[in-house]
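J.: using only what follows, build the 3D model:
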Amino acid sequence: MLTPNSQVIPNLEVLGLDAHDFKLTFLHCDLAESFGKLKKLYLGNFDDESVASLSGFLQRLNCLESLSFCGNSFKELFPYEQGHTWKQDLRGDTFLQNLQTLQVDRCHCLTILMPIAMAFKNLTTLDSWSCDGLVNVLACSAAKTLVNLTTMKIRDCKLVTEVIANEGDREEAIVFGQLKVLELYRLSCLTFFCSTNYSFKFPCLEQVIVSQCPKLKIFSQGVLSTPLLKRVQLSREDDPAYFWKEDLNSTIKQMFTDMVGFCSFEHLTLSQFPNLKEKLWNGQAPIDLFWNLKSLEVDNFSDMSSAIPSNVLCGFKNLEMLDVRSCESLEQVFDLTKVVKKFWA
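T.: Below is the predicted model of the structure:
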């Protein structure tokens, strides 16, 4: 049991708190003032009722450098409505002023990480993954305050449509002056980094990973500057493939036109890409395009009578699951005629 008199607390640098394991009165006491050297904090299983109590606790952690949320069910990462007394503290210079790393994992009730400008001027790493309710990551005002952000990773968030929220048609200029690494990984609904006509400057951006984002059309609609960026990484592998076409917007646009964007896919629903099906069946796709594919769903092709050609099957080296459904005219799943002829030749 931790108490203000515990001798170990003044030197504590790493702490994990799970709301299932202690009473919330723990957070109401002045114990946080004893964590003078706390640098890393992990928080799990907090809900809307407990997050208000958590706010006062966080305000006292002046030396905190890394904050991780895991499996929480609250709707706001940092409550900012008028009913909460710490709304103004979020905008000031004292709230988590030394925070460098913010990680958010499996917080499914969040729809946006930062809906307002925060006081995180020293934040260097923002990492969010497996937040199934997340739609946007940052409001425009929040993005402008992250002046020292060097790494942003958004991964496995099923509903994210844009990283920067669309807040209307007003003109805005956003500068990510220190951002070097941007990773967009397995975001099945992502259509834009930002769909509004904002201008973006990334003077230090050197590494962009775009992998398994099948609906991504272009990066952004407005003026875009990435002077150091020369290629886009297509996977998270140790020896990844790269692609580049003039600039970042052109690269994103051409990734699926040239089909190279599919090389990192592990799961594919073919009905989402009807043009791809035609190219595959007609032998117009590179044979090694789907070597990473583990599951394939062939669905809703009512006019498909021919089976999966043998030359296509040869490209599915790592396929573990094949799901064929709603293909009413299909007479056979596999066409092995050419394979049999070649075997007996």
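J.: from here on, contacts and neighbour counts on C-alpha atoms
T.: Fine.
J.: next up, the contacts around residue 125.
T.: By C-alpha atoms under 8 Å, 6 or more residues apart in numbering, residue 125 lies in contact with 100, 101, 102, 149, 150, 151, 152.
J.: how near is it to residue 33?
T.: 26 Å (C-alpha to C-alpha, to the nearest Å).
J.: name all residues that make contact with residue 210.
T.: Each residue near residue 210 by C-alpha under 8 Å, 6+ apart is listed here: 183, 184, 185, 232, 233, 234, 235.
J.: among those residues, which one has the most neighbours?
T.: Neighbour counts for the contacts of residue 210 (other C-alpha atoms under 10 Å) peak at residue 234, which has 24 neighbours.
J.: that one touches residue 243, doesn't it?
T.: Yes. With contact defined as C-alpha atoms under 8 Å, residue 234 counts as touching residue 243 (7.2 Å).
J.: if we can go back for a sec, which ones among the contacts of residue 210 are found in helices?
T.: Among the contacts of residue 210, no member falls in helices (DSSP state H).
J.: ok, back up a step: can you tell me which of the contacts of residue 125 are in helices?
T.: Per DSSP H, these never map to helices.
J.: tabulate the residues you listed (TSV), appending distance to residue 282.
T.: Shown next, in TSV, are the contacts of residue 125 (distance: C-alpha to C-alpha, whole Å):
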residue	distance to residue 282
100	51
101	49
102	47
149	46
150	44
151	42
152	40
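J.: let's see this one next, to set against the first:
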Amino acid sequence: MERCEKLIEIVGKEDGMDHGTTFMFELPVLSFLYLENMPLLSCFYPRKHHLECPSLKVLFVICCPNLKLFTSDFDDSQKGVIEASISLIQQPLFSVEKVFPKLTGLALKEENIKLMRYAHFPQDLLCKLNYLVIYFEDNNEKGTLPFDFFHKVPNLELLFVHQCFGLKEIFPSQKLQIHDTVFVRLKQLYLDQLNELEWIGLEHPWVQPYCEKLEILKLNKCPQVEKLATSAMSFINLQKLSVGKCKRMEYLFTFATLKSLVKLETLTINKCESIKEIAKNEDEDEDDCDEMVFGRLRSIKLNCLPRLVRFYSGNATLHCSYLKKVIVAKCPKMETFSEGVIKVSMFLGIKTSKDSSDLTFHGNLNATIRQLFHNQVGIHHPN
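T.: Coordinates of the predicted model:
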């Protein structure tokens, strides 16, 4: 359920019911619970009750500020502090010790994370969790992620950072004193609707081992971020890269980083109004590289990039043997793909609209883009 702005409770009370009775609700086959953007939701049921969901594997409760999600029996002192301010109407949804050990996916806000930091939980409480969503409902004064919490999720594979108000960086430049198990299995990183985020920090030396394991990286609505990294870095296992609605993004990465994308399969850039090229040629060592091989690249989608001039300004030969179709839509200033030779033996053509199945082909990728540019110029400046 989502965007039910007037919903206060999920199960309504009936007239004449005994207020002293504890009601039992059992949902034996419920495996996925998703509640988002319900500002008035305060409880499952407005009387004393037990909610049992023995099959629950994924629990995403996001932007429901009045809903108390967890209580804990692991730390009696912490439990007393929590329960002292909770009426029956605000009875927490679940007990930590009953739900957490089975979860594979979970969304946590800062309040939940604080509870888990200070309560004395067993080390293996979240051993099955591999998908974590983090969000801050209030402004975060620290401006960073809660790295001192992540060691509690040693098998984390996907981290989704969503609407974290006040978050200015993902990975700080100074290496943190973190547990050895932090992010050792991380393969997917999603950064979504982070209005204050200024830099990601992927280029820092202590972060490089995590970058080299990433398989999927997606940015969406991060308006202050200007580039994925400020210097060269390695993405040797990255398969999918997507950047959308990052209005200050001028380019994604440098030439040296581009060379590392040997396993990249799909690249999608959408509605980034400042981007002029995808890979910036500013590395002195480019002269030492005559060619780059992207043996798995199958899809490139460039959409609504009004300032994009080219994909890459260098002269190295690009080998994209499996690249068949490219989408170039609403990129009126794109003159060419690259300054060098492009070898795309399976290339079929370019789509100029996401909704169209028609392909434009003029010999090769560079020539096709040049012809599309000339056609665009001819439309706007007829003789």
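J.: let me see the TM-score of these two.
T.: Laid over one another, the chains give 0.66 as their TM-score (TM-score structural alignment, normalised by the length of structure 1), with 256 aligned residues with a C-alpha RMSD of 2.9 Å.
J.: returning to that earlier point: in structure 2, which of the contacts of residue 210 of structure 1 remain in contact?
T.: Mapping these onto structure 2 (both residues aligned by TM-score structural alignment, their matches' C-alpha atoms under 8 Å) leaves 183, 184, 185, 232, 233, 234, 235 still in contact.
J.: tell me the contacts of the aligned residue in structure 2 for the last one?
T.: Okay, so that is residue 235 of structure 1. By TM-score structural alignment, residue 235 of structure 1 lines up with residue 353 in structure 2. Neighbour list for residue 353 of structure 2: 327, 328, 329, 330 [criterion: C-alpha under 8 Å, 6+ apart].
J.: rerun at 10 Å
T.: With contact set as C-alpha atoms under 10 Å, 6 or more residues apart in numbering, residue 353 of structure 2 has these partners: 302, 303, 327, 328, 329, 330, 359.
J.: okay if I get the residues you listed as a markdown table plus distance to residue 196 of structure 2?
T.: Below are the contacts of residue 353 of structure 2 laid out as a markdown table (distance: C-alpha to C-alpha, whole Å):
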| residue | distance to residue 196 of structure 2 |
| --- | --- |
| 302 | 25 |
| 303 | 24 |
| 327 | 31 |
| 328 | 30 |
| 329 | 29 |
| 330 | 28 |
| 359 | 40 |
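J.: so which helix or strand takes in the residue nearest in space to the middle of structure 1?
T.: Residue closest to the average C-alpha location in structure 1 (C-alpha atoms, centre = their mean): residue 154, at 1.9 Å. Per DSSP states H and E, residue 154 of structure 1 falls inside strand 151-155.
J.: against structure 2, where does that strand fall?
T.: Under TM-score structural alignment, the match for strand 151-155 of structure 1 is residues 266-270.
J.: average distance between the matching stretch and structure 1?
T.: Superposed on structure 1, stretch 266-270 of structure 2 shows a mean distance of 0.7 Å to its aligned residues (mean C-alpha distance after the TM-score superposition for structure 1).
J.: give me the distance from that stretch to the chain's centre.
T.: Computed by C-alpha atoms, centre = their mean, to the nearest Å, the chain-centroid distance of stretch 266-270 of structure 2 equals 14 Å.
J.: please apply the same query to stretch 271-282 of structure 2.
T.: That offset, for stretch 271-282 of structure 2, works out to 20 Å (C-alpha atoms, centre = their mean).
J.: same question for stretch 300-312 of structure 2.
T.: Its chain's C-alpha centre and that of stretch 300-312 of structure 2 lie 21 Å apart, by C-alpha atoms, centre = their mean.
J.: which bit of structure 1 covers it?
T.: Using TM-score structural alignment, stretch 300-312 of structure 2 pairs with 182-194 in structure 1.
J.: buried set for the top helix by length along structure 2?
T.: As assigned by DSSP H, the longest helix anywhere in structure 2 is helix 365-380. With burial defined by 16 or more other C-alpha atoms under 10 Å, the residues of helix 365-380 of structure 2 counted as buried are 365, 366, 368, 369, 370, 371, 372, 373.
J.: quick check: closest non-adjacent residue to the last one.
T.: Leaving aside its sequence neighbours, residue 373 of structure 2 sits nearest to residue 335 (C-alpha to C-alpha, 6 or more residues apart in numbering; 5.6 Å).
J.: rewinding a little: what about the match of residue 235 of structure 1, distance to residue 346 of structure 2?
T.: Counting by C-alpha to C-alpha, the gap from residue 353 of structure 2 to residue 346 of structure 2 is 20 Å.
J.: repeat for residue 185 of structure 2
T.: 35 Å.
J.: and what of residue 156 of structure 2?
T.: Counting by C-alpha to C-alpha, the gap from residue 156 of structure 2 to residue 346 of structure 2 is 37 Å.
J.: quick one on the thing from earlier: report the two of the contacts of residue 210 of structure 1 separated the most.
T.: 185 and 232 (12.5 Å; C-alpha to C-alpha).
J.: can you list residues touching both of those two?
T.: By C-alpha under 10 Å, 6+ apart, the residues touching both residue 185 of structure 1 and residue 232 are 209, 210, 211.
J.: chain neighbours aside, what residue packs nearest to the second one?
T.: Counting by C-alpha to C-alpha, 6+ apart, residue 210 of structure 1 lies nearest to residue 184, which is 5.0 Å off, once chain neighbours are set aside.
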